[in-house]
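[1] Build me a structure from this.
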Amino acid sequence: MPAARAPVTAYVALGANLGDARAAVLGAMDALDQVRATQVTARSGLYRSAPVDASGPDYVNAVVQVCTRLPAPELLAALQQLEQAAGRERPYHHAPRTLDLDLLLYGDARIDSPRLTVPHPRMMGRAFVLRPLAEIAPQHVPAEALAAVANQRLQRLDNRNGS
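    The predicted structure follows:
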């Protein structure tokens, strides 16, 4: 029998801009907590942001911290299964989404494979990732990175009523 894998703290960005985006993000947070060997340990608030390098409706975004015993590629596969279950299609790059889940950080790991790059290669340039991440893990968000994205439109939503 293999030895139990040590738990790893990872961070996942969530976003949606099709259908009931707020409900999709909140539902994905709950679904992540049901992934095998994975527990959501912190949730940011919800944010509204304009699409970056794309068109379409505004996104609802958030970040969660998870404690997982899954290897990074298995966690990525679980995230992609949740996207598919939410009706995610990929007709073209940066297409609007019913649900988008990105693995931002996986412990201290540096991964550069054809399927997965960690830390996420574009996270430091996106306010919709950095502000929610700073809410739950400020040690991972340098002040200069936040300052660099300060001009990106981002609105914190009231989690109770979506406004």
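[2] all contacts plus neighbour counts: C-alpha atoms, from now on.
    OK.
[3] Regarding the protein, what is its longest helix?
    helix 72-85 (DSSP state H).
[4] So which elements touch that one?
    Counting contacts by 3 or more Cα pairs under 8 Å, 6 or more residues apart in numbering; DSSP states H and E, helix 72-85 packs against helix 21-32, strand 100-106.
[5] With mean neighbour count and distance to Val141 added, can I get the ones you listed in JSON lines?
    Output for the helices and strands packed on helix 72-85, formatted as JSON lines (neighbours: other Cα atoms under 10 Å; distance: least, Cα to Cα, whole Å):
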{"stretch": "helix 21-32", "mean neighbour count": "19", "distance to Val141": "21"}
{"stretch": "strand 100-106", "mean neighbour count": "22", "distance to Val141": "12"}
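[6] can you tell which of these is closest to Asn161?
    Taking Cα to Cα, helix 21-32 is the member of these nearest to Asn161, at 9.7 Å.
[7] List the neighbours of the helix or strand that that closest one is followed by that are in contact with it.
    Moving toward the C-terminus from helix 21-32, the next helix or strand (DSSP states H and E) is strand 38-43. Applying Cα atoms under 8 Å, 6 or more residues apart in numbering, the contact partners of strand 38-43 are 29, 32-33, 62-70, 136.
[8] Another sequence for comparison is provided below:
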Amino acid sequence: MGIGSNLGDRKFFCQRALWALKKLPGVYLIKWSSLYLTPPVGFSSDRYFYNLVAEIKTSLSPWALLFSLWQIELANGRKRTGKVTDRSLDLDILLYEGATFDSKLLSLPHQKLHERSFVLIPLVELLPHEKHPILNKTYEELLAKRPPSEKRAIKILGPLCLE
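    Prediction:
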């Protein structure tokens, strides 16, 4: 799962997301990556993101998980306007037990996972040798294909503690 914030107290919003996941019925938070400072992708903003990736186990269906994540985002000030813009909290299902499907609201794996260094870098930290369920390449291999300038723009901030 991808977690990001570029409004307000970004670190606090990322911590709150992890706490909310820990408390979500049917979800077990296993581990999470370091926190990274990343430029916005897909829209123009001078506000950089704090991003990380978390590994969870869940008994929820992908749809139930998605709707639960939307509730967490809303509870943390996220406003969905239909356009990509700055946000207090952004939660994305990146992978779901190797599932593959595509719909208007949810694609598994996340349709742009392999194109985003800000996702691949923390994903490699957690699951370096795991393979993308469609591309059949490890996340390390996918990251190696990203432009060096894109990877250099991402800075590690260190571990994110929940205390």
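[9] Drop the TM-score for these two in here.
    TM-score of the superposed chains, computed with TM-score structural alignment, normalised by the length of the first structure, equals 0.86; 150 aligned residues with a Cα RMSD of 1.5 Å.
[10] Closest one of the contacts of strand 38-43 of the first structure to Gln155 of the first structure?
    Closest to Gln155 of the first structure, out of all of those and judged by Cα to Cα, is Ala62, at 11.5 Å.
[11] Number of residues surrounding that closest one?
    29 (other Cα atoms under 10 Å).
[12] same question, the one 10 residues further on
    Ala72 of the first structure has 20 neighbouring residues, counting by other Cα under 10 Å.
[13] Looking at the second structure, name the residue matched to it.
    In the second structure, Ala72 of the first structure lines up with Pro62, judged by TM-score structural alignment.
[14] before we move on, back to that, average distance between the longest helix of the first structure and the second structure?
    Average distance, helix 72-85 of the first structure versus aligned residues of the second structure after superposition (mean Cα distance after the TM-score superposition for the first structure): 0.5 Å.
[15] from the chain's centre, how far out does that helix sit?
    Mean-position distance between helix 72-85 of the first structure and its chain equals 12 Å (Cα atoms, centre = their mean, to the nearest Å).
[16] Give me the contact list for the longest strand along the second structure.
    Longest strand in the second structure, counting residues (DSSP state E): strand 49-58. Applying Cα under 8 Å, 6+ apart, the external contacts of strand 49-58 of the second structure come out as 1-6, 10-11, 14, 26-40, 118-119, 122-123, 126.
[17] count of residues packed around the nearest residue to Arg153 of the first structure once chain neighbours are set aside?
    Residue nearest to Arg153 of the first structure in three dimensions, not counting chain neighbours: Ser49, with 6.1 Å by Cα to Cα, 6 or more residues apart in numbering. Ser49 of the first structure has 20 neighbours, counted by other Cα under 10 Å.
[18] what's the answer for Ser68 of the second structure, then?
    Ser68 of the second structure has 17 nearby residues by other Cα under 10 Å.
[19] Asp20 of the first structure -> the second structure?
    Asp20 of the first structure maps onto Asp9 in the second structure, by TM-score structural alignment.
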